[in-house]
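Undergrad: Have a look; sequence and predicted model below, questions after that.
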Amino acid sequence: MNNWLRNYRGIIWLIGGIIAGSVAGVLFGKRVEVLKPVGDIFLNLLFTAVIPLVFFAIASAIAGLGSSGKLSRIMGIMSLVFLSTVLISAFLTIVAVWLFPIHEQLTPLRLTESLSEKPIGEQLTRLFTTGEFYELLSRQNMLAMIIFSVLVGFATRRAGEKHGVFRDFIHAGNEVFKNVFILIMKLAPIGLGAYFAYQVGVFGPQLFGAYARSLGLFYGYGLFYFVVIFSLYAFIAGGVKGVRRYWKNNIIPSATALGTCSSIATIPANLDAARRIGIPDIIANVTVPLGATLHKDGSSISSIIKMAVVFALFGKSFDSVDVILLALGMTVLVSIVEGGIPNGGYVGEMLFISAYGFPPEALPPAMVIGTLVDPLATLLNATGDTVAGMLVSRFSEGRNWLSKTDTVSGEPI
């Protein structure tokens, strides 16, 4: 019980702050507008820290990658598996949102500023690039900054050991800004509580309906994805035997993911499960650790649902081709950006909000949904890495990869 409370303490405090703020908004109405500056201070701290945090995280990860013959082939297949499963989860979520329209009954929020509408070509240009270096430091240009971070990471690798000082610098910067983000998030119960008091008091309790419907869809569809889609992946990887082995050895990783609420903390359990399933060590040792930071089916599902709710709250449709294509791209980026960053889901939410041109008021609703779906999202993120390892084994080792190992350490599996 003590371990559970320690692992979920941050979420409990955050939900407590949100509930307290919401109650204050209901009781005092528009008088809680005096608390809005407290919420604004918290959001500004987040927006200030996110740019250096993401830059150092991505550049550091790429600069630290190694390379070899078979490893390069495995990583190529792994990248395709990660990309495919994240896109499948996102697309199926879009279908679920169309079938169960959680957003159609919402009343748009009243804004003092209008959302800009620009031609798709201009939007793509601004999304991927900036005209000046200093513009990379704006949260409005996060995707361009991410692309620049990737380039810096690869350039650091090409520079070799003679420029190891710069590599050490970006690794150190990554660690420092992780801790900066941790310190800022300690203020989240107060900051989000104040912002929620303002939103509920000014915009009314209609917000709760949005969360109830979105949570119902996420948990219903998420459990379906966990049982049915993961079983389908295991069947593709190894037939009926693959399905049996996956579920027999997935209990401990699932319990670990729910108990710790962390994909990183589930890595040891996933590695042991991969060994018992029969995934080759070279595949498991690459796929599971990288999957914990780069492969997040649960985050992909929650991202689409958060986008649908935010779009509805701001009176915009979530069904045009350009919006859907950008949403699919955002889910892939969110999956990458979240990895290795404490509370990385909040960074992903800022990414899609800036990409679509929403004002800062869009962040708290997305953050609340992200917090409430975190346990099941972590379960999907973590246990999806093992079945991804099975798929990588199937496409790199051949159809009969499971038959090559009938026992592990002399024990039947």
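TA: That came through, no problem.
Undergrad: When you work out contacts or count neighbours from here on, use the C-alpha atoms and nothing else.
TA: Fine.
Undergrad: excluding its backbone neighbours, what's nearest the most centrally placed residue in the chain?
TA: Closest residue to the average C-alpha location of the chain: Ser299 at 3.9 Å, with CA atoms, centre = their mean. Setting aside the residues directly before and after it, Ser299 is nearest to Ala377 in space (CA to CA, 6 or more residues apart in numbering), at 5.8 Å.
Undergrad: tell me which element the one you found is part of?
TA: Following DSSP states H and E, the helix or strand that holds Ala377 is helix 374-397.
Undergrad: Sort out which residues of that helix are buried, please.
TA: Of the residues in helix 374-397, 374-394, 396-397 count as buried by neighbour count, 16 or more other CA atoms under 10 Å.
Undergrad: so how far is it off the chain centroid?
TA: Remark: helix 374-397 is offset 15 Å from the chain centroid, using CA atoms, centre = their mean, to the nearest Å.
Undergrad: next SSE after that helix?
TA: Downstream of helix 374-397, the first helix or strand assigned by DSSP H and E is strand 407-408.
Undergrad: continuing past that next one, what's the next helix or strand?
TA: Remark: after strand 407-408, the chain's next helix or strand is strand 411-412, criterion DSSP H and E.
Undergrad: which strands and helices sit next to that following strand?
TA: Using 3 or more CA pairs under 8 Å, 6 or more residues apart in numbering; DSSP states H and E as the contact test, no helix or strand touches strand 411-412.
Undergrad: what does that strand rub up against?
TA: Strand 411-412 has contacts (CA atoms under 8 Å, 6 or more residues apart in numbering) with Asp406.
Undergrad: Show me how far stretch 81-90 is from its chain's centre.
TA: Relative to the chain's own centre, stretch 81-90 is displaced by 13 Å; criterion: CA atoms, centre = their mean.
Undergrad: can you list the residues that contact it?
TA: Contacts with stretch 81-90, where a contact means CA under 8 Å, 6+ apart, come from 225, 291, 294-297, 300-301, 304, 328, 331-332, 335, 388, 391-392.
Undergrad: Same question for stretch 388-399.
TA: 74, 77-78, 81-82, 233-234, 236-238, 274, 279-280, 283-284, 287-288, 400-401.
Undergrad: swap in stretch 4-15?
TA: Stretch 4-15 is contacted from outside by Ala188, Pro189, Leu192, Gly193, Gly259, Thr260, Cys261, Thr371, using CA under 8 Å, 6+ apart.
Undergrad: switch the cut-off to 7 Å
TA: By CA atoms under 7 Å, 6 or more residues apart in numbering, the surrounding residues in contact with stretch 4-15 are Ala188, Pro189, Gly259, Thr260, Cys261, Thr371.
Undergrad: Second structure for comparison follows:
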Amino acid sequence: MVNKDRRKVGLLPKIIIAIILGIVCGLFFPEWLTRVFVTFNGLFGNFLSFVIPLIILGLIAPAISELGKGAGKWLAVTAGIAYTSTIFAGLLGFAVSMAVLPRLLANKQVGAVTNPEDALLQPYFTVEMAPVFSVMTALVLAFILGVAMTVIEGKSLQRGLIEFRAIVNIVISAIIIPLLPLYIFGVFLNMTAAGEVFNVITTFLGVIIMVFVLTVILLLIQYAVAGAIVHRNPFKMLATMLPAYATALGTSSSAATIPVTLRQAIASGVSTPVASFTIPLCATIHLAGSTMKITCFSLAVMILYGLPISTPTIIGFIFMLGITMVAAPGVPGGAIMTAAGLLSTMLGFTEPQVGLMIATYIAIDSFGTATNVTGDGAIAHIVDKITARSNARNGIAVEQDTPGTATGGATVAG
């Protein structure tokens, strides 16, 4: 039994292997074989779209109810921390961009760049799996049910939601987690075969490097703050979240990465009840990486096209981004599609300029998403500490679950 455990490959190595194999195989796989994996990705992606609202409802509602009568306060605290982190990321991106981009983009011209999604291969067939309700509907419903159960003694409803959570955990551990590496392999296989992604990356290579460095700095800041608050080593906390970062690189969706983010947050020491509501919640409202990336690339496009840059306008743009992109992480590239309206109305982008933004964003969408979900772990630690202090003052004993398990004894990930 011990030898089997030693031979077992962890999720992070599997994801890294899937990314490498996807890039390598994309260089020589025939189109028909690539489309086989693209077809699987279409089916699995549609399944994810169907199940994500159920995951949000199944995890958040019972977790809120278990927080007790102060649940509404913890929702507000979590939302406030997430929004503050998002705005800080945007302002940091703005400050660094104004200091670096004018020199970095001097005498540069925009090449012919098209949307990478237009060049991707299409599946042989698709099966529609319409969600029962949208991500935002699931979020609001989870809030209503969770908070209501802290007010009334709805034992039957509470028991039903706990059983529903057990079903969700089974779907996560038995279907989603095992198939994620294959899905990520298909994503990178298709992108490599299309080749258009590399055209975009080459055009904006300097800006991409700057943004990547900024996202690393942002994560270090987030975990330094969280580590100081919870009195833990921030580097160990951040290292524990790396499987979530790698998963988001492949899925480009914060919501699709919820199962892995939740598992790693619990493994890093966040109590299961707090992790079960902060992680799904932050997956829909915490957009620090996406906001930073959109801000930096917006400024790059404005500098390249000689558009006027007004500090109050950019700051207002950042504050609006943090609000309008809520629930956009439910689908890959959703953040930039939601922000497209703001680019036109607030920054004066023309249709070709918006198209350029969409192309550059989608080409490296996964890096912003990975930053979003990894930062969710830092927020979960902070909320967990605040909750523990409040419970201690009120004399409330809170059971700390074993890392790697969800409340109620169901395993989050195998």
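TA: Received, thanks. What you see is a predicted model; the values in this text were computed from it and never measured.
Undergrad: quick one: TM-score?
TA: Overlay of the two chains. TM-score (TM-score structural alignment, normalised by the length of the first structure): 0.55; 283 aligned residues with a CA RMSD of 4.7 Å.
Undergrad: hang on, the earlier thing: could you tell me where the helix holding Ala377 of the first structure falls in the second structure?
TA: Aligning helix 374-397 of the first structure against the second structure (TM-score structural alignment) gives residues 365-388.
Undergrad: what about that stretch, how far off from the first structure?
TA: In the superposition with the first structure, the average deviation recorded for stretch 365-388 of the second structure is 1.6 Å (mean CA distance after the TM-score superposition for the first structure).
Undergrad: Surely Thr237 of the second structure is in contact with Gly269?
TA: To be clear, residue 237 of the second structure is Met; Thr isn't right here. No - Met237 of the second structure lies out of contact with Gly269 (CA atoms under 7 Å); the separation is 8.5 Å.
Undergrad: if we can go back for a sec, so which of the contacts of stretch 4-15 of the first structure belong to helices?
TA: Ala188, Pro189, Gly259, Thr260, Thr371 (DSSP state H).
Undergrad: count of residues packed around the fourth one?
TA: Around Thr260 of the first structure there are 20 other residues, counting by other CA atoms under 10 Å.
Undergrad: Could you pick out the longest helix of the first structure?
TA: Longest helix of the first structure, by residue count under DSSP H: helix 69-99.
Undergrad: Give the buried residues for that one.
TA: Neighbour-count burial for helix 69-99 of the first structure, with 16+ other CA under 10 Å as criterion, is recorded at 74-75, 77-79, 81-83, 85-91, 93-94, 96-97.
Undergrad: Tell me what angle that helix forms with helix 374-397.
TA: Interaxial angle of helix 69-99 of the first structure relative to helix 374-397 (axes from the mean of the first three to the mean of the last three CA atoms, to 10 degrees): 130 degrees.
Undergrad: Could you identify the helix or strand that succeeds helix 69-99 of the first structure?
TA: Going down the chain from helix 69-99 of the first structure, the next helix or strand is helix 120-128, by DSSP H and E.
Undergrad: Which positions in that next one come out as buried?
TA: Buried-residue list, helix 120-128 of the first structure, by 16+ other CA under 10 Å: Arg126, Leu127, Phe128.
Undergrad: Residue in the second structure paired with the second one?
TA: Under the alignment (TM-score structural alignment), Leu127 of the first structure maps onto nothing in the second structure.
Undergrad: hang on, Leu127 of the first structure packs against Met145?
TA: No - counting by CA under 7 Å, Leu127 of the first structure does not reach Met145; the two are 9.6 Å apart.
Undergrad: Can you give me the distance of Val202 of the first structure to Phe196 of the first structure?
TA: 10 Å (CA to CA, to the nearest Å).
Undergrad: Could you do Ile283 of the first structure as well?
TA: Applying CA to CA, the value for Ile283 of the first structure to Phe196 of the first structure is 45 Å.
Undergrad: Those two: which is more packed in?
TA: Applying other CA under 10 Å to Ile283 of the first structure and Phe196 shows that Phe196 carries more neighbours, namely 30 against 21.
Undergrad: Where does that one sit: helix, strand or coil?
TA: Assigned by DSSP: H, G, I helix; E, B strand; the rest coil, the conformation of Phe196 of the first structure is helix.
Undergrad: just checking, it touches Val23?
TA: No - here Phe196 of the first structure does not reach Val23: they are 9.2 Å apart, not a contact under CA under 7 Å.
Undergrad: Now do the same contact list for Gly348 of the first structure.
TA: The contact partners of Gly348 of the first structure, by CA under 7 Å, 6+ apart, come to Val334, Val337, Glu338.
Undergrad: What is the aligned counterpart of it in the second structure?
TA: Match for Gly348 of the first structure (TM-score structural alignment): Thr338.
Undergrad: So what does Val180 of the first structure match up with in the second structure?
TA: So, by TM-score structural alignment, Val180 of the first structure is left unmatched.
Undergrad: Enumerate the positions of the helix or strand where Val180 of the first structure lies that are buried.
TA: Taking DSSP H and E as the criterion, Val180 of the first structure maps to helix 164-185. Neighbour-count burial for helix 164-185 of the first structure, counted by 16+ other CA under 10 Å, picks out Arg167, Ile170, His171, Gly173, Asn174, Glu175, Phe177, Lys178, Val180, Phe181, Met185.
Undergrad: Closest one to Ala355 of the first structure out of these, please.
TA: Ala355 of the first structure lies nearest to Phe181 out of the buried residues of helix 164-185 of the first structure, by CA to CA, at 21.4 Å.
Undergrad: need the contact list for that closest one.
TA: Ala49 are the contacts of Phe181 of the first structure under CA under 7 Å, 6+ apart.
Undergrad: Okay, it and Leu46 of the first structure: tell me how far apart.
TA: Where Leu46 of the first structure is concerned, Phe181 of the first structure sits at a distance of 8 Å (CA to CA).
Undergrad: which SS state does Gly269 of the second structure fall under?
TA: Once three-state DSSP is applied, Gly269 of the second structure turns out coil.
Undergrad: Surely Leu59 of the second structure is in a helix?
TA: Yes - secondary structure assignment places Leu59 of the second structure in a helix (three-state DSSP).
Undergrad: Can you give me the separation between it and Leu343 of the second structure?
TA: As judged by CA to CA, Leu59 of the second structure and Leu343 of the second structure stand 34 Å apart.
Undergrad: Settle it for me: which of the two has more neighbours?
TA: Between Leu59 of the second structure and Leu343, Leu59 has the larger neighbour count (other CA under 10 Å), namely 29 against 21.
Undergrad: Isn't the more buried one up against Phe277?
TA: Yes - with contact defined as CA under 7 Å, Leu59 of the second structure counts as touching Phe277 (6.4 Å).
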